[in-house]
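> Below are the sequence and a predicted model; questions follow.
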Amino acid sequence: MSDIYDLPFAPLALVDDVKGSSFFGGPCRILGFNKTTDTVWYIECPRNRRQKEHSNKMRSYVKKPQKKSLKLLSSLFEGSNRTAIVLRVKEEIVSDTDLLAQMKNPKDRARVEAYIEHRDKRYDIISPLLRIDGNGRIRTFAEMISDESLPERIRIRAAETGCATSQVYALLHRFWAGGSRRNALMPGYPRCGNPGKSKPQNNALGRHSRLYKAGLTPVKGYPLDRCKGADAEEDEESDKQKLAWGYRLVCHEIPPHDAYLVTMASHWATHEVRPDGSVYAKLFPIHLRPTYAQFERWGKKLNKNKSVAQIYMGDKKWEEQNVARGGSVQDMTSSVGQLGVFDGTSNDNYLSSIESRLKKLPPMTRSVLKENRSTVIFGWFLGWESPSPATGLETILVGASSKVPIAARVGITIEEDQIPALLCRNYLVDNGELKAEKPTEAEVQFGIDIEYTPTYSGARKGNIESDHHTVQLQLDHRLSGTTFGKQRERGKDHPAVHALFNFREYLRELILWIIDYNNEEVIELAPVEMLLKNPEITPTRLNIFKWLRAHGQTAEVPYTIESLRAFMFPEVEAVVRKNGVYLVALVNGRKRLIPKMRFSSPELLASGLLSAVKSSGKSIPTNLRMAETNMTEAWLPTQTGMLHLKNASPDSSLKHIPLIDWIQFLEKHELSNDLKRGEKEQAAAERVVNRLSTIDHAREEQNAEIKALSRPPTKKSYSANLTRNMKEEMEFLRRQDQQSKQSSSPPSDAETNDTTKGESDLPEHSNAASEAMDAFNQEEFSA
């Protein structure tokens, strides 16, 4: 055997016939030479089947090695009339590490890992046949073909592995045809082709459409670049390239299907110019244009395999899922209070209203504030407001406030140090949520620093990002009404159907979870000095925080909670009236005072604002600073400073209701009153009509009395003798009451005579007045 001969190539090179020649019959790999025996060994590379013309289907096997005359082969490469060419002398070897590094998508990486595992299993079958000298060296083809015991050893190896003898031969042939490389045993390796090359489509790929099966369309589907050859994708006008251009339109404003329709209207449609100058695109029938699946497949393939999710997220955010940057968030701090990490997300639970369990509410925004050194959670925000500077500042405020009253409002009794209160020196937040004028003013006023992570760089605060998943798994997904972080599947109940917890009940569960979280052991975060000198202290997050603070390893900012609270609360519209400050909000689309939301304090009375409103008779519009989920207190900014106000409502239960729930109750109450308005107006109308009827009847009687007199009374006579008339009227009513009481029992003769005598003694006009009053009373009572 000779490794080198008078040829422009060495063993393992790829050769092929030139056009018009058929010496090899297609691409082949040179396995070895033997100048003494005038022999050249070669093996056919995987190629298309010959049974069908223009077939693009590969054979599932590789034929055994063949041999021909070495002199004849040499003559093919001599002179100008060469009948064979060298396709490739040396092929690049790609390592498994490099191959996996090219896979950016986790699914693609998992698929390649499965291919590698399958390749290794195949290689293990033939490995003992390739190495027999014990030194690990792989024998050349020349050594193996001269081994007379090879057929017997193949049969023995087949029996050992439980494979068919033909399968062992097939693996050896595939190994040799692939250049004696392990990757030649990769599944689908013969079909890989050259980089960027795809198989031509003479027929539509994939399953047949329902319309074709029903006989409603004449063809199975639209084959891309039919009759254009395998290199059609290199043509700028190819179907696949057109789909790739259309795929590049996908963005947040243009969803994938909209981009598909625009592509179809541009390239697979007839265009007509209308009289007004607009262009009307009439799409081709569906069997004469690409499908959405073809658009999605080739658009992704010819655009660096970017999926729609990757386009939406952007390259930087997408790489964060697959790139490990090393290091830890803990590397940024050495003492407590040095850095607070802040992030927010949506909780995975639908809730019910405090007013009614039948009224369902959407998931809330939940923001969490975490001390970076000890990883203690010491602040949070929970509400339906969208993330904003106001919610971010309220989270920082809760972190700096005592949690005892907050926990007490939901029925939890805790100590001051169970959830610590502190103001950190620095806060690491997302790029945008706290980027506003007010947080910047807080930095200057309180001496804190707010650091914004770059866009799509959540890995900078990866510990709190992972905590979102922890609280969702340990809390949200265990409560009723959870979404489990997934979209509702078709046919399943909406999560709101099963929602039971209200705001206060969910807040209670969240606080209990935070307490448990802070009491978890994290020995890797505990200082070595604490572990050695105080082994009796359990290395929980909370104990680590307490120990570091007690030993002076703290960088927290000193502050007064009153000034911090007054500054950081959001502004709520209000108005100053003579008896206090009322909240103003939209109720059923109309701005109005919120009843029972009145705030006052001795400091407000001493300020003179209420007296000024009473003397002027005009209310003063203003703004209160307060948490909309805590109606117990508020702050009124004045020229002399912030005035602390308390809820003056005598109803203690109202103080613990979030403003949104109270407004929803008022809206429902107003709608209920609107429904009852017809009944109320009906009753009021009856009263008015009866009143006017009484007036008309009384006026008729008065006119009749005036007409019966010889002379009409003067205006002065109506106001004369008012005192005497009053006494007579009182006496008349008293006698009438006595008569009504005595009517239940027969009166005695003496009483009858006295009554008759008394009535006869009255003057004539008095008897007429008595009769008029008696008639009036009867009508009034009957009405």
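Yes, it's here. Numbering: from 1, shown residues only.

> Please count neighbours and contacts with C-alpha atoms only from this point.
OK.

> ok, then the element right after the biggest strand by length in the chain?
Among the segments of the chain that qualify as a strand by DSSP state E, the longest is strand 590-600. Once strand 590-600 ends, the next helix or strand along the chain (criterion: DSSP states H and E) is helix 602-607.

> In that following helix, which residues are buried?
Within helix 602-607, the residues that count as buried by 16 or more other C-alpha atoms under 10 Å are Leu604.

> you'd agree Gly32 is in a strand?
Yes. Under DSSP: H, G, I helix; E, B strand; the rest coil, Gly32 sits within a strand.

> Helix or strand: which one has Ile85?
Ile85 is part of strand 84-88 when elements are defined by DSSP H and E.

> next one: Arg122
Judged by DSSP H and E, Arg122 forms part of helix 106-130.

> and that helix, what does it pack onto?
Using 3 or more C-alpha pairs under 8 Å, 6 or more residues apart in numbering; DSSP states H and E as the contact test, the elements touching helix 106-130 are helix 96-101, helix 150-161, helix 165-177.

> got these as TSV, with mean neighbour count and distance to Thr270 columns?
Formatted as TSV, the helices and strands packed on helix 106-130 follow (neighbours: other C-alpha atoms under 10 Å; distance: least, C-alpha to C-alpha, whole Å):
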stretch	mean neighbour count	distance to Thr270
helix 96-101	12	45
helix 150-161	14	62
helix 165-177	20	50
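
> want to compare, so here's the second one:
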Amino acid sequence: MRDITIGCVLRQHRTESEPRIYGRVVHLDKKLNLLVIAKFPGKDKRGHQRNYVPRPVISDLSAWEMRVKDGTFGVVDFDAPSHWLLTFDQLRSNASTGLLNFSRRNLKSWLRRRSEAYRLIRPFVYGRSIEEIVMDPALIGWPERRAKELNLKGCARIQRTLNAFILALGNRNGLLPWYSHCGNPGQSKFSTAKTGRPIPKQELDQGRHEGMNCDEYARVHFALGWKKFKKKGVSVKQAFTETLNTWFAKSVRWEGTSAKVTLRPEALKYNAKQFEYWGTRSAEAPSAMAINRGETPAKRAYQRRQGKIKDRHLTVNGEAFLDSTSCDQTLVSCASRLKVLSSPWRTEVQGAATDYIFGHHVGFESPSQTTALMAILHAAEDKVEYCARFGIKIQSRDWLPMTFRQIVMDNGEGKGELAMRALEEMEAGASFGAVYDSINKGPLESHHASTQAHVDHRMPGSTMGRRKERGEPDRASLARLHFFEYMPQLIQRALFHNNKEIITLPTIEMRRDGVEPTRRGVVEWMLANGYTTSAPTDLQALRIRCLPRFQASVQPDGIHLYDPTYNGKKLIPGLVYSSDWLRGSELVSQSRRRYLEAHLNPSDMSRIWVNLGGLKCMSLQSRDPDLHEVTLLDWLTISSDDRIRAFLGKANEAQEEVNAVATRNQSVKVANKERNAEIKARGTKPTKSELKRDKRNNTNLEKVALTGVPTAPKDVPQPPASAPYRESQATHATKPRALHLDLAQAIRASRNK
């Protein structure tokens, strides 16, 4: 049983129906065995809340304690209405604080009504507590005397105002109008007059119809039509036509194989703009642009639940992303600048917790289980010898090796019996995302795009990740570099990404230990401090009701706070608050950003309180346990240092870009010189057809020269399966096809060069 206290609510328990709110305790005196209860407004026959507030009643405290003890009544907390929490400035500025849906309320008129109501009871309540008011013998009969002073016909308005003031325990916002008869929140409004921009009279005289407002039938079926027919690749107009044919057809007449559909008269007055407007009014309905991007309501909900990918991984070797992509390059053979090859493929392994590139495999082989396993093996090996092969000298800590407990892949190169068996033997697991959906390995997909933009697309002969457009020069005629001239720049980009690119340190503990703000520094610190296994974090929660206000906004991932030290709109990085209630509400699904005020203790950033249909508590969405312990001022200082460090780090990136440009220009210059020499020795410049000819054979010869593994000719039949194996003899089908002496010598000379 819970004790009866001032401010609590007494709720009556009924066996045949739902519990009923009886009243609120406004005063009690245990010595006098006295209890004063202010009743809540009742409801009429239609279920609407009455405007009149009943008078407070005086009862025995012991009798009510017995009722609570035997279960007839219960004691619960009082949840203040949303408009009771508004400040004077919010009322005067007509703020939208506390609203879950759009409203046309005018708070300035509400404030005026509150002031008028308070003037009626001010002589009796000013400077007095609720105890003094309810225990004053003059309370009974005072409204009649006050009405005579003001020359009013009745005292009902004064009595209602006084009762409401007592019910609110002296809160003047309790005198604000409730307007309970204005319909439910979010109820659709139907206008009889035509809404929207007026049509000029000249156009109406020329035969243009005025249009028509959408009634309830049209709004419902426009929403159904948008959900059913608006898909990726389907225009709004086409979906609108399908909707009219499905739900607005009056009759269908057939003339042979052709259909003649007669639409309802009002259907001809609707347009595609109205269809799109009412089709996207639902919080779950995506816009036309979002549908074309491939978004769905289920995908949006999944993204809100999963949060940021980095926040899900606390260990350096917990999970890794693996994915393959094209290098977007048109390379030439190492033996001849006139032999054009296909674009190579790149498979990378990226740490999920740090975005560190632990290994990759680059070759002309198409993505497969073998390339995936080779990339995993490269991630576990030392890279000193590998980089020396391409003329780059590094130390072991410049490209760290790592093995992982789980590999996150898509339904491609990693999903097969060979890869699964190999991962099982390594005591590693694998997880697979949805088909054609990069949501589970977004960081690696972003890194692919960054590498292609900084390396592949800046080199001659790049495919730019698309087909050649009309008027563009042929990629084969622009190809200049071979594989061993391309790989050093790719490796240098990976080394810059791991060792030189300035990043924001994930945790405050790293900043306290002075960790180098690079991905290598983060990985080395996590290995040195034992961050190789996950551990749960203990979060402490404090419920705070009266805190300073900060400007905030609701976004799809939660509530973001604005920097109070900045004269404008700038979000505080790293502070995102959310809760199960917020993720399940429609606020995070709205396309329009919602501005509100949040209550935050500057010494404890783990919780905020916001007024959204009542006071709600939101928790900080961060896996960093130390972030819950710092103050707001410390975090703003740290964020400012991060911005300065990132700005200074741009000099390293600019220097790296300049070095890459100089190296690329020199390689292209040498390649042009060798290409021109070959053309001069040949006598004539090869045509486009000659450059494109035998590309597959050239690629196979290049693959043989690079790997040292010969291929069997396709035109010679293979020996039968039943033929016995003889070590001393070799049939013609098993003999490798020898390379041409001049071609092999040219490849070796190019590699030695």
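Everything's here; your move. It should be emphasised that the depicted structure is a prediction, and the values quoted were computed from it without experimental measurement.

> Fetch the TM-score of the aligned pair.
Scored against TM-score structural alignment, normalised by the length of structure 2, the superposed chains reach a TM-score of 0.42; 453 aligned residues with a C-alpha RMSD of 7.2 Å.

> just to revisit the earlier point, now the strand holding Ile85 of structure 1: buried residues?
Neighbour-count burial for strand 84-88 of structure 1 [16+ other C-alpha under 10 Å]: 84-86.

> what does stretch 541-552 of structure 1 give?
For stretch 541-552 of structure 1, burial by neighbour count (16+ other C-alpha under 10 Å) applies to 541-549.

> With stretch 507-518 of structure 1 instead?
Buried residues in stretch 507-518 of structure 1, defined by neighbour count with 16+ other C-alpha under 10 Å: 507-511, 514-515, 517-518.

> which two in these are spaced the farthest apart?
Greatest spacing in these, by C-alpha to C-alpha: Leu507 and Asn518 (16.5 Å).

> follow-up on the earlier one: I'd like the buried residues of strand 84-88 of structure 1 as JSON lines, with distance to Glu143 of structure 1 appended.
Shown next, in JSON lines, are the buried residues of strand 84-88 of structure 1 (distance: C-alpha to C-alpha, whole Å):
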{"residue": "Ala84", "distance to Glu143 of structure 1": "27"}
{"residue": "Ile85", "distance to Glu143 of structure 1": "27"}
{"residue": "Val86", "distance to Glu143 of structure 1": "25"}
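
> now the angle between strand 590-600 and the longest helix along structure 1, please.
Secondary structure of structure 1 per DSSP state H: the longest helix is helix 659-708. Here helix 659-708 of structure 1 runs at 100 degrees with respect to strand 590-600, directions being taken by axes from the mean of the first three to the mean of the last three C-alpha atoms, to 10 degrees.

> nearest to Pro256 of structure 1, of the helices and strands packed on helix 106-130 of structure 1?
Comparing those by their distance to Pro256 of structure 1 (C-alpha to C-alpha), the top pick is helix 96-101, with 28.0 Å.

> Kindly indicate which of the buried residues of strand 84-88 of structure 1 lies nearest Pro128 of structure 1.
Pro128 of structure 1 lies nearest to Val86 out of the buried residues of strand 84-88 of structure 1, by C-alpha to C-alpha, at 32.2 Å.

> Mind telling me what element the closest residue to that closest one other than its chain neighbours is part of?
Distances taken as C-alpha to C-alpha, 6 or more residues apart in numbering place Val15 nearest to Val86 of structure 1, at 4.4 Å, with adjacent residues excluded. Assigning secondary structure by DSSP H and E places Val15 of structure 1 in strand 14-17.

> Pull out the buried positions in that strand.
Neighbour-count burial for strand 14-17 of structure 1, counted by 16+ other C-alpha under 10 Å, picks out 14-17.

> ok so, going back, output the buried residues of stretch 541-552 of structure 1 in JSON lines, with distance to His644 of structure 1 appended to each entry.
Listed next are the buried residues of stretch 541-552 of structure 1 as JSON lines, based on distance: C-alpha to C-alpha, whole Å:
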{"residue": "Arg541", "distance to His644 of structure 1": "35"}
{"residue": "Leu542", "distance to His644 of structure 1": "32"}
{"residue": "Asn543", "distance to His644 of structure 1": "35"}
{"residue": "Ile544", "distance to His644 of structure 1": "36"}
{"residue": "Phe545", "distance to His644 of structure 1": "32"}
{"residue": "Lys546", "distance to His644 of structure 1": "32"}
{"residue": "Trp547", "distance to His644 of structure 1": "35"}
{"residue": "Leu548", "distance to His644 of structure 1": "35"}
{"residue": "Arg549", "distance to His644 of structure 1": "31"}
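
> Redo those as CSV? Include secondary structure and distance to Lys614 of structure 1.
Output for the buried residues of stretch 541-552 of structure 1, formatted as CSV (DSSP: H, G, I helix; E, B strand; the rest coil; distance: C-alpha to C-alpha, whole Å):
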residue, secondary structure, distance to Lys614 of structure 1
Arg541, helix, 56
Leu542, helix, 53
Asn543, helix, 56
Ile544, helix, 57
Phe545, helix, 53
Lys546, helix, 53
Trp547, helix, 56
Leu548, helix, 56
Arg549, helix, 52
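
> Select the longest strand from structure 2.
Ordering each strand of structure 2 by length in residues (DSSP E) puts strand 20-29 first.

> quick one: buried residues of that strand?
Buried residues in strand 20-29 of structure 2 (16+ other C-alpha under 10 Å): 21-28.

> Can you name every helix or strand that that strand contacts?
strand 9-12, strand 34-39, helix 130-134, helix 156-167.

> quick one, the longest one and strand 20-29 angle?
When you say that, I think you mean helix 156-167 of structure 2. If you take the same axes, to 10 degrees, helix 156-167 of structure 2 sits at 70 degrees to strand 20-29.

> Give the buried residues for helix 156-167 of structure 2.
Within helix 156-167 of structure 2, the residues that qualify as buried are 158-167, counting by 16+ other C-alpha under 10 Å.

> cool, the shortest one as well?
Neighbour-count burial for strand 9-12 of structure 2, counted by 16+ other C-alpha under 10 Å, picks out 9-12.

> just stretch 142-161 of structure 2 next, same as before
142-144, 146-147, 155, 158-161.

> Let's have the residues you listed in CSV, adding distance to Leu691 of structure 2.
Listed next are these as CSV, based on distance: C-alpha to C-alpha, whole Å:
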residue, distance to Leu691 of structure 2
Trp142, 104
Pro143, 102
Glu144, 105
Arg146, 103
Ala147, 103
Cys155, 101
Ile158, 97
Gln159, 97
Arg160, 94
Thr161, 92
